[in-house]
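Visitor: Using only what follows, build the 3D model:
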Amino acid sequence: MMQDVKGNSEEYNDPILYDTENDFVIEVPFLSKWASKPNQIIIDLACGTGRVTLPLAKEGYKVIGVDLHTGMIDRAKAKAAELNLDIEWFQQDCCNLDLKLKSNLIYMVGNSFQHFLSNQEQDQLFTSVNQHLELEGVFIFNTRFPSTEELLQPNTEEYWRTYTDKSSDNTVDVYTISNYDSLKQIQHYKTIRKIKNNLDEMIGQKETNIYLRYTFPKELERLISQHSFEIIDIFQDWNEKPISNGSYEMVYVCRKVK
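Guide: I've put the predicted structure just below:
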């Protein structure tokens, strides 16, 4: 689900855990509005385990899933087979796509855009997307909003959330530690999962690290324009609420103009 698999993949090395912690499909109704033709090819970049790919395929759309991470793609293939869904899967770097086809709709969700840490990687991504879109085709992606609250978090262990692991009935308390590098605009997150049994006894702990790039709206405006796209809309969520200074994320809808 990312480009530097060796150096930035800890969050994705356990696809089953990923599915447990990411069992939502809030993007699907929004994307369905742009997938106007059931027989059109839709490309899901950084598709992971098929969290969004599968629901769209179940609606009858022809979806192609692309991801660089072997474990995530293998998990996606297995899930598609269980559902008897005919989906093409490609293990490729989104910076250097070679799908031998073009689409009218490409999307990248789950804030995966933040895995492209350098200007060069962002440029390569947009170049690849442009090459695989038909003229007037649409590219939709989201990325977290670089708010003061988001970037200037204390670099101490902070409680995030608690969930129940359905496979074991254990309780998992999730904490994070974050450090922001202002020069590189990259946030390092350490996620700490403290696992407890039904007696509330600590029985294990799992830690993962990830690095995420935060890109500001005016930077994105320039980037999108430079790669021959125009911005159709910017929202603060998948329910199409207008973006504001208090936004948590940004959802971009872009059209290829040349």
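Visitor: Going by C-alpha atoms from here, please, whenever you check contacts or count neighbours.
Guide: Noted.
Visitor: Tell me the first helix or strand C-terminal of the one helix or strand residue 73 maps to.
Guide: Element membership of residue 73 [criterion: DSSP states H and E] is helix 70-82. Next along the chain after helix 70-82, taking DSSP H and E as the criterion, comes strand 88-91.
Visitor: Do I have it right that residue 110 meets residue 142?
Guide: Yes: Residue 110 is within contact range of residue 142, at 7.0 Å (criterion: C-alpha atoms under 8 Å).
Visitor: Those two: which is more packed in?
Guide: Between residue 110 and residue 142, counted using other C-alpha atoms under 10 Å, the more crowded position is residue 142 (23 against 19).
Visitor: And this one, please, so the two structures can be compared:
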Amino acid sequence: MSYQHFAYYYDQLMEEAPYGQWISFFEQAMATVGADVSSVLDVGCGTGSISIPLALKGYDVTGIDLSDDMLAVAHEKSMTQHASVQFLQQDMTEIEGLPEFDAAVIFCDSLNYLLTEEKVAAAFHSVHRHLKENGIFLFDVHSLYKIHNIFSGNTFAENAQEISYIWQCYEGEYPDSVEHELSFFVHEEDSRYTRFDEVHMQRTLSVQTYEHLLEEAGFTVIKITGDFSENELKSEAERIFFICKKSK
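Guide: This is a model prediction of the structure:
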């Protein structure tokens, strides 16, 4: 899924996203597995909200994304924040021409934009090829519970001064998928509002399916948790986290 107008307002709409918790999860996971990590591949990096903080912490970060608009925003942010990040336009299912990294992440449910098991498998294989021996792979996805009980059939809205939105969620054409219809209204200098509309589709899979695809790609699943917690995965967790290691 390639973001269009949405890319330039994404950070405003995501102001309350818990990016700090993703960074903490990354560092806690590295401590848990005892990994010595210096280089990180941020897959589906978007506007760099994970890449840039990791770079500012001293990691050598490369961020890839399918959307050149999102990457343009990410590059501008990195320059403003004096963070050294290499941003590249690449498809996560066909990563090419990059070195091997100590760790790779696909955070903020970016993996859910892949709508078939074949695409997810391709992404896992692609990441695997770009990890060093015993490299660590972390990612999160929406849970089945969230797709069916939080998203599907519901509408979300916010009326803010600079940008407002109406976000409607419908059952998607694939099993365990959702279609997001987003209309957002941007306040212009002459007091008018400009409206943009976009449609985004996401799908998730069962935990068992992800485990199977990871094993086939050559990963060992070390731990599965939910909602940024270190504790056992609960049935009503909305976001599922996987900690994996390249094993073969």
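Visitor: how close does the helix holding residue 73 of the first structure sit to the second structure?
Guide: Taken over the aligned residues, the distance from helix 70-82 of the first structure to the second structure averages 0.9 Å (mean C-alpha distance after the TM-score superposition for the first structure).
Visitor: can you give me the strands in the stretch 151-258 of the first structure?
Guide: Taking DSSP state E, counting those that start in this stretch as the criterion, the stretch 151-258 of the first structure carries its strands at 158-165, 170-181, 186-196, 202-213, 229-235, 249-256.
Visitor: As CSV, those strands with distance to residue 150 of the first structure would be great.
Guide: Shown next, in CSV, are the strands of the stretch 151-258 of the first structure (distance: least, C-alpha to C-alpha, whole Å):
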stretch, distance to residue 150 of the first structure
strand 158-165, 13
strand 170-181, 10
strand 186-196, 10
strand 202-213, 12
strand 229-235, 18
strand 249-256, 10
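Visitor: And residue 125 of the first structure, how far from residue 132 of the first structure?
Guide: According to C-alpha to C-alpha, to the nearest Å, residue 125 of the first structure stands 11 Å off from residue 132 of the first structure.
Visitor: no wait, residue 175 of the first structure
Guide: For residue 175 of the first structure, the distance to residue 132 of the first structure (C-alpha to C-alpha) stands at 39 Å.
Visitor: Please identify which of these two sits among more neighbours.
Guide: Legend: neighbour count by other C-alpha under 10 Å for residue 175 of the first structure and residue 132, higher for residue 132 (21 against 18).
Visitor: so who does the equivalent of the more buried one over in the second structure touch?
Guide: When the second structure is aligned by TM-score structural alignment, the residue opposite residue 132 of the first structure is residue 130. The contact partners of residue 130 of the second structure, by C-alpha atoms under 8 Å, 6 or more residues apart in numbering, come to 98-101.
Visitor: Can you find the partner of residue 80 of the first structure in the second structure?
Guide: Per TM-score structural alignment, residue 80 of the first structure is aligned with residue 78.
Visitor: What sits closest to its match if chain neighbours are left out?
Guide: Of all residues not flanking residue 78 of the second structure in the chain, residue 52 sits nearest, at 6.2 Å (C-alpha to C-alpha, 6 or more residues apart in numbering).
Visitor: Check which helix or strand the one you found maps to.
Guide: Residue 52 of the second structure belongs to helix 51-56, assigned by DSSP H and E.
Visitor: The first structure: matching residues for the helix or strand that that helix is followed by?
Guide: Next in sequence after helix 51-56 of the second structure, counting helices and strands by DSSP H and E, comes strand 60-65. Across the first structure, the stretch matching strand 60-65 of the second structure (TM-score structural alignment) is residues 62-67.
Visitor: what's the mean deviation for the matching stretch versus the second structure?
Guide: Compared with the second structure after fitting, stretch 62-67 of the first structure deviates on average by 0.9 Å (mean C-alpha distance after the TM-score superposition for the first structure).
Visitor: I'd assumed residue 69 was in contact with residue 4 of the second structure.
Guide: Yes: assessed by C-alpha under 8 Å, residue 4 of the second structure is found in contact with residue 69 at 6.7 Å.
Visitor: Neighbour count for these two, which is higher?
Guide: A count of neighbours by other C-alpha under 10 Å puts residue 69 above the other of residue 4 of the second structure and residue 69, at 19 against 15.
Visitor: show me what contacts that one?
Guide: Shown in contact with residue 69 of the second structure (C-alpha under 8 Å, 6+ apart): 3-4, 7-8.
Visitor: repeat that with 7 Å
Guide: 4, 7 (C-alpha atoms under 7 Å, 6 or more residues apart in numbering).
Visitor: Tell me the spacing between it and residue 106 of the second structure.
Guide: 19 Å.
Visitor: same thing with residue 93 of the second structure?
Guide: Taking C-alpha to C-alpha as the measure, residue 93 of the second structure and residue 106 of the second structure are separated by 12 Å.
Visitor: Using the three-state scheme, assign residue 30 of the first structure.
Guide: Under DSSP: H, G, I helix; E, B strand; the rest coil, residue 30 of the first structure falls in the helix class.
Visitor: Aligned counterpart of it in the second structure, please.
Guide: That one, residue 30 of the first structure, aligns with residue 25 by TM-score structural alignment.
Visitor: Spatially nearest residue to that match (excluding sequence neighbours)?
Guide: Closest residue to residue 25 of the second structure apart from its sequence neighbours, by C-alpha to C-alpha, 6+ apart: residue 228 at 6.6 Å.
Visitor: what's the counterpart of that neighbour in the first structure?
Guide: Aligned by TM-score structural alignment, residue 228 of the second structure pairs with residue 238 of the first structure.
Visitor: wait, doesn't residue 51 of the second structure sit right on residue 60?
Guide: No: the pair residue 51 of the second structure / residue 60 is not scored as a contact, 9.4 Å apart, by C-alpha atoms under 7 Å.
Visitor: Neighbour count for these two, which is higher?
Guide: Counted by other C-alpha under 10 Å, residue 51 of the second structure and residue 60 do not tie: residue 51 has more neighbours, with 30 against 19.
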